[in-house]
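Student: Have a look at this fold, sequence not included:
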């Protein structure tokens, strides 16, 4: 994904307020070999980009002064109650330098698992993202987690899934990703009464 940025010459809270009133968002790009760079973004463009999952978990191409710079979204500040972006932080990416970031988890096949089909259990997602380290070229947009073999009362741990090639999980293998909890008054109690 790509977005456009322009240089921001004035800084400070009053300058940032003026930018926001003009439909712009103050932002910063840091990291790599260069000094931190103060930029501004178009509010509507960045607002709609932030609503897409892949914008949060993939390497972005920032168009600045006619050049493309590879960056990663690091932080977003939102207005407390308005749908308004207040500030955005990006980190420059160096091709040979490992990244440490969070990647979303996509859970699949929960509805066909024995826990749901046979035991009427409810599968809950304990984690929706996982921290990883990898080179920029190996960064996945998401990690797919297959729940098709879960049974009632079981938990799926991080050690139960295989990381994509070149990706290492930061958390320990005993981290719980999902649980299959039997419903109170579920199929087993109905069978006992019948």
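Tutor: That came through fine. Predicted, not measured: the structure shown is a model, and the values here were computed from it.
Student: only C-alpha atoms for contact and neighbour calcs from this point on.
Tutor: Noted.
Student: What are the boundaries of the strands in the chain?
Tutor: Under the criterion DSSP state E, the chain contains strands at 2-4, 6-7, 24-30, 37-42, 60-64, 67-78, 85-92, 99-108, 121-125, 129-134, 143-146, 155-157, 168-169, 176-182.
Student: For the ones you listed, give me JSON lines that also has mean neighbour count and distance to residue 52.
Tutor: What follows is these, written out as JSON lines (neighbours: other C-alpha atoms under 10 Å; distance: least, C-alpha to C-alpha, whole Å):
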{"stretch": "strand 2-4", "mean neighbour count": "16", "distance to residue 52": "12"}
{"stretch": "strand 6-7", "mean neighbour count": "16", "distance to residue 52": "22"}
{"stretch": "strand 24-30", "mean neighbour count": "21", "distance to residue 52": "18"}
{"stretch": "strand 37-42", "mean neighbour count": "19", "distance to residue 52": "16"}
{"stretch": "strand 60-64", "mean neighbour count": "18", "distance to residue 52": "12"}
{"stretch": "strand 67-78", "mean neighbour count": "15", "distance to residue 52": "12"}
{"stretch": "strand 85-92", "mean neighbour count": "20", "distance to residue 52": "14"}
{"stretch": "strand 99-108", "mean neighbour count": "17", "distance to residue 52": "12"}
{"stretch": "strand 121-125", "mean neighbour count": "18", "distance to residue 52": "20"}
{"stretch": "strand 129-134", "mean neighbour count": "17", "distance to residue 52": "15"}
{"stretch": "strand 143-146", "mean neighbour count": "17", "distance to residue 52": "16"}
{"stretch": "strand 155-157", "mean neighbour count": "19", "distance to residue 52": "27"}
{"stretch": "strand 168-169", "mean neighbour count": "16", "distance to residue 52": "23"}
{"stretch": "strand 176-182", "mean neighbour count": "21", "distance to residue 52": "23"}
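Student: what about versus this one:
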């Protein structure tokens, strides 16, 4: 299950450039919560937002959004859709949030965590060529994983792992093409070939020596 964070917000009554400018001067971020055919203006405390999201990837975080309107409070599930930053100072300017329902599937990009070590890597005769570190998935909010673990112990030199080979958690569907290459185990330059050549060179003098002995025996 992906990380879930409770974020507090207030309903924003004033809109327009001057209202937004005044809001930012008070350490608040203007935001919009988009739902099915609706858009609700909100304001969120900038310092609280920064503390909550420090070191986190926004597309992997589910929000328990607590919205206060005067004395009334409402809780809803949401995703951060977009963050607007100042191009020079990186100051938070605006947030777009997407309201979710428990029966609505979400789309997200999830990290692949590779575990294990193929024999070719252990022996130094092969290298791992990684083409894809994240895949696109679809699932209900409750099934959203933090990451997907992929074992690569079984890979033989020359083999590739495709998206369709990845075992997915229950309730998770891949949106990335099944035939897309995730990684390949490729022979290291001078690895297996040099070992084979070295073995042949070692064996060759023994054959020559044997022939020489036979020739000497026949001449006696």
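Tutor: Yes, it's here. In this text the structure is predicted, and so the values were computed from the model without any measurement.
Student: TM-score of the superposition?
Tutor: In this superposition the chains share a TM-score of 0.79, using TM-score structural alignment, normalised by the length of structure 1; 190 aligned residues with a C-alpha RMSD of 2.7 Å.
Student: With distance to residue 194 of structure 1 added, can I get the strands of structure 1 in JSON lines?
Tutor: Written out in JSON lines, the entries for the strands of structure 1 read as follows (distance: least, C-alpha to C-alpha, whole Å):
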{"stretch": "strand 2-4", "distance to residue 194 of structure 1": "61"}
{"stretch": "strand 6-7", "distance to residue 194 of structure 1": "71"}
{"stretch": "strand 24-30", "distance to residue 194 of structure 1": "64"}
{"stretch": "strand 37-42", "distance to residue 194 of structure 1": "64"}
{"stretch": "strand 60-64", "distance to residue 194 of structure 1": "59"}
{"stretch": "strand 67-78", "distance to residue 194 of structure 1": "55"}
{"stretch": "strand 85-92", "distance to residue 194 of structure 1": "57"}
{"stretch": "strand 99-108", "distance to residue 194 of structure 1": "34"}
{"stretch": "strand 121-125", "distance to residue 194 of structure 1": "20"}
{"stretch": "strand 129-134", "distance to residue 194 of structure 1": "42"}
{"stretch": "strand 143-146", "distance to residue 194 of structure 1": "34"}
{"stretch": "strand 155-157", "distance to residue 194 of structure 1": "30"}
{"stretch": "strand 168-169", "distance to residue 194 of structure 1": "47"}
{"stretch": "strand 176-182", "distance to residue 194 of structure 1": "19"}
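Student: I'd like to know which of those strands is closest to residue 192 of structure 1.
Tutor: strand 176-182 (15.3 Å; C-alpha to C-alpha).
Student: centre of the chain versus that closest one, how much separation?
Tutor: How far strand 176-182 of structure 1 lies from its chain's middle: 21 Å, per C-alpha atoms, centre = their mean, to the nearest Å.
Student: To what extent does that strand diverge from structure 2 after superposition?
Tutor: Superposing on structure 2 places strand 176-182 of structure 1 at an average distance of 3.5 Å from its equivalents, by mean C-alpha distance after the TM-score superposition for structure 1.
Student: Which of the strands of structure 1 sits closest to residue 14 of structure 1?
Tutor: strand 24-30 (11.5 Å).
Student: So which residues make contact with the closest one?
Tutor: 8, 16, 19-20, 36-43, 71, 85-92 (C-alpha atoms under 8 Å, 6 or more residues apart in numbering).
Student: Now do the contacts for the counterpart of residue 77 of structure 1 in structure 2.
Tutor: Taking TM-score structural alignment for the superposition, residue 77 of structure 1 sits opposite residue 84 in structure 2. With contact taken as C-alpha under 8 Å, 6+ apart, residue 84 of structure 2 is in contact with 92, 93, 94, 95.
Student: Check the spacing between residue 84 of structure 2 and residue 217 of structure 2 real quick.
Tutor: 90 Å (C-alpha to C-alpha, to the nearest Å).
Student: Residue 91 of structure 2 touches residue 85, doesn't it?
Tutor: Yes. The pair residue 91 of structure 2 / residue 85 is scored as a contact, 5.4 Å apart, by C-alpha atoms under 8 Å.
Student: Trace residue 100 of structure 2 over to structure 1, please.
Tutor: Using TM-score structural alignment, residue 100 of structure 2 sits opposite residue 93 in structure 1.
Student: Let me know the distance separating that match from residue 166 of structure 1.
Tutor: Residue 93 of structure 1 is 17 Å from residue 166 of structure 1, by C-alpha to C-alpha.
Student: Of the two, give the one with the bigger neighbour count.
Tutor: The neighbour comparison of residue 93 of structure 1 against residue 166 (other C-alpha atoms under 10 Å) goes to residue 93, with 21 against 13.
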